[in-house]
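# Return atomic coordinates for the entry below.
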Amino acid sequence: MTTTYAALLRGINVGGNRKVPMAELRVLVEGLGHTGVRTHLQSGQAVFTADHGDEESLAAGLERAIAERFGFAVDVIVRSHAYLRAIAEACPFPAAELEAKQLHVTYFSAPVEAARFAEIDQAAFRPEEFRLGDRALYLYAPNGLGRSRLAEALARPRVNKGLIATTRNWNTVVKLVEMTGEAAG
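Okay, here's the model as predicted:
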């Protein structure tokens, strides 16, 4: 049985560093035996179908291939269409009423407990706020991610210790659901 996935690459093509051209990424993913490969934006999203493996093994295979091809390590999170759709549907904020720059999802490599974020006093960051989901964190930042003090606090190494975390704005969240849905359907 084939499953459609999105690979989320962390920290590529930012400020001219760690360049991974999307055309080369598509060739690399196809070279791993995956089909229906498409990319979205330059910030590192690839959609593909696979008939073997699970999210963790697919991510590890992509990480190895990227390191071999480009000469640097890139963290990768792979998630299925069903998961991506469930995350979008479970959004605790009124996504349809917000600008895409105001709403973000941080995808984590593993489940996270609320205790990990206990040191963050959410009231001190209002009107910004976050809520936890299934291996994800929803962030409402009314002035955008670049100006978000809460996003900065959430990105602290001690908060994310032992996890891969990568954030996407709501437009990208929705687009990945669409792209993986088209490939799955």
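
# From here on, just use CA atoms for contacts and neighbour counts.
Will do.

# Next, the buried residues of stretch 62-81.
Buried residues in stretch 62-81, counted by 16 or more other C-alpha atoms under 10 Å: 62, 63, 65, 66, 74, 75, 76, 77, 78, 79, 80, 81.

# Also this sequence, please, to line up against the first:
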Amino acid sequence: MTTYAALLRGINVGGHRKVPMAELRRLIEGLGHGDVRTHLQSGNAVFSVVGRNAAGVTTESLAASLGEAVEEHFGFTVPVLVRDHAYLRAVVEDCPFPTAGLEGRQLHVTYLSEPVDADRFAALDRSAFLPDEFRIGDRALYLYVPDGLGRSRLAEALGRPALWRDTVATSRNWNTVTRLVEMTRD
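Alright, predicted model coming up:
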């Protein structure tokens, strides 16, 4: 049995693209997955894949089937990333910022569908955004914003669609990042 987290991008924000968590859980169960749980209303679902359903499964195939099911059921497209416990744990362990004493709103991880390199951000003058900082990880971008995301000019600059060229990106605060590690523990 392997436990995964599905990260749905941009649902239940400002009354748009509403996906009730109870319906999402039923939808995932309908795909043949077990132990389905959700966290918050922002598109975090945890589920297990067992038996013959696990044969040949990849995080990409799981994301694609869930994305298709969401579109069929709710009538709109939602980008979906799926990650297993080992990856989620590695993201926490590899965090380049000290996490002790931080509030969840001060540190965020943007999960990415593919690796990115520093060249993508070459046009950003990082020193102009201090004390806000970011670092690149394995299909993840770590964003440290001591005054919170809502006040961060760096977060705004990093949110520009041109930076992400065909890359699915969805962010979670540090509290959610660590909670997903706990929830996916086998």
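
# So which of the buried residues of stretch 62-81 of the first structure belong to strands?
76, 77, 78, 79, 80 (DSSP state E).

# from these, which is closest to residue 70 of the first structure?
Closest approach to residue 70 of the first structure among these (C-alpha to C-alpha): residue 76, at 14.2 Å.

# Would you mind giving the ones in strands among the buried residues of stretch 62-81 of the first structure as a markdown table with distance to residue 110 of the first structure added?
Listed next are those as a markdown table, based on distance: C-alpha to C-alpha, whole Å:
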| residue | distance to residue 110 of the first structure |
| --- | --- |
| 76 | 12 |
| 77 | 10 |
| 78 | 11 |
| 79 | 11 |
| 80 | 14 |
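
# Grab the two from the residues you listed that are most spread out in space.
Among those, 76 and 80 lie farthest apart (C-alpha to C-alpha), at 13.3 Å.

# In the second structure, which residues correspond to stretch 72-88 of the first structure?
Using TM-score structural alignment, stretch 72-88 of the first structure lines up with residues 76-92 of the second structure.

# measure residue 151 of the second structure to residue 119 of the second structure for me?
Separation of residue 151 of the second structure from residue 119 of the second structure (C-alpha to C-alpha, to the nearest Å) stands at 25 Å.

# Settle it for me: which of those two has more neighbours?
Applying other C-alpha atoms under 10 Å to residue 151 of the second structure and residue 119 shows that residue 151 carries more neighbours, namely 11 against 8.

# List the residues that contact residue 127 of the first structure.
Residues in contact with residue 127 of the first structure (C-alpha atoms under 8 Å, 6 or more residues apart in numbering) are 141, 142.

# ugh, typo on my part, it should be residue 135 of the second structure
By C-alpha under 8 Å, 6+ apart, residue 135 of the second structure lies in contact with 96, 141, 142, 143.

# The first structure: which residue goes with that one?
In the first structure, residue 135 of the second structure lands on residue 131 (TM-score structural alignment).

# part of a strand, is its match?
Yes. Counting by DSSP: H, G, I helix; E, B strand; the rest coil, residue 131 of the first structure is found in a strand.

# Which parts of the first structure are strands?
So, for the first structure - with DSSP E - the strands run 3-9, 35-40, 45-50, 76-80, 103-108, 129-133, 136-140, 165-169.

# got the ones you listed as JSON lines, with distance to residue 19 of the first structure columns?
Formatted as JSON lines, these follow (distance: least, C-alpha to C-alpha, whole Å):
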{"stretch": "strand 3-9", "distance to residue 19 of the first structure": "12"}
{"stretch": "strand 35-40", "distance to residue 19 of the first structure": "15"}
{"stretch": "strand 45-50", "distance to residue 19 of the first structure": "14"}
{"stretch": "strand 76-80", "distance to residue 19 of the first structure": "15"}
{"stretch": "strand 103-108", "distance to residue 19 of the first structure": "22"}
{"stretch": "strand 129-133", "distance to residue 19 of the first structure": "31"}
{"stretch": "strand 136-140", "distance to residue 19 of the first structure": "26"}
{"stretch": "strand 165-169", "distance to residue 19 of the first structure": "17"}
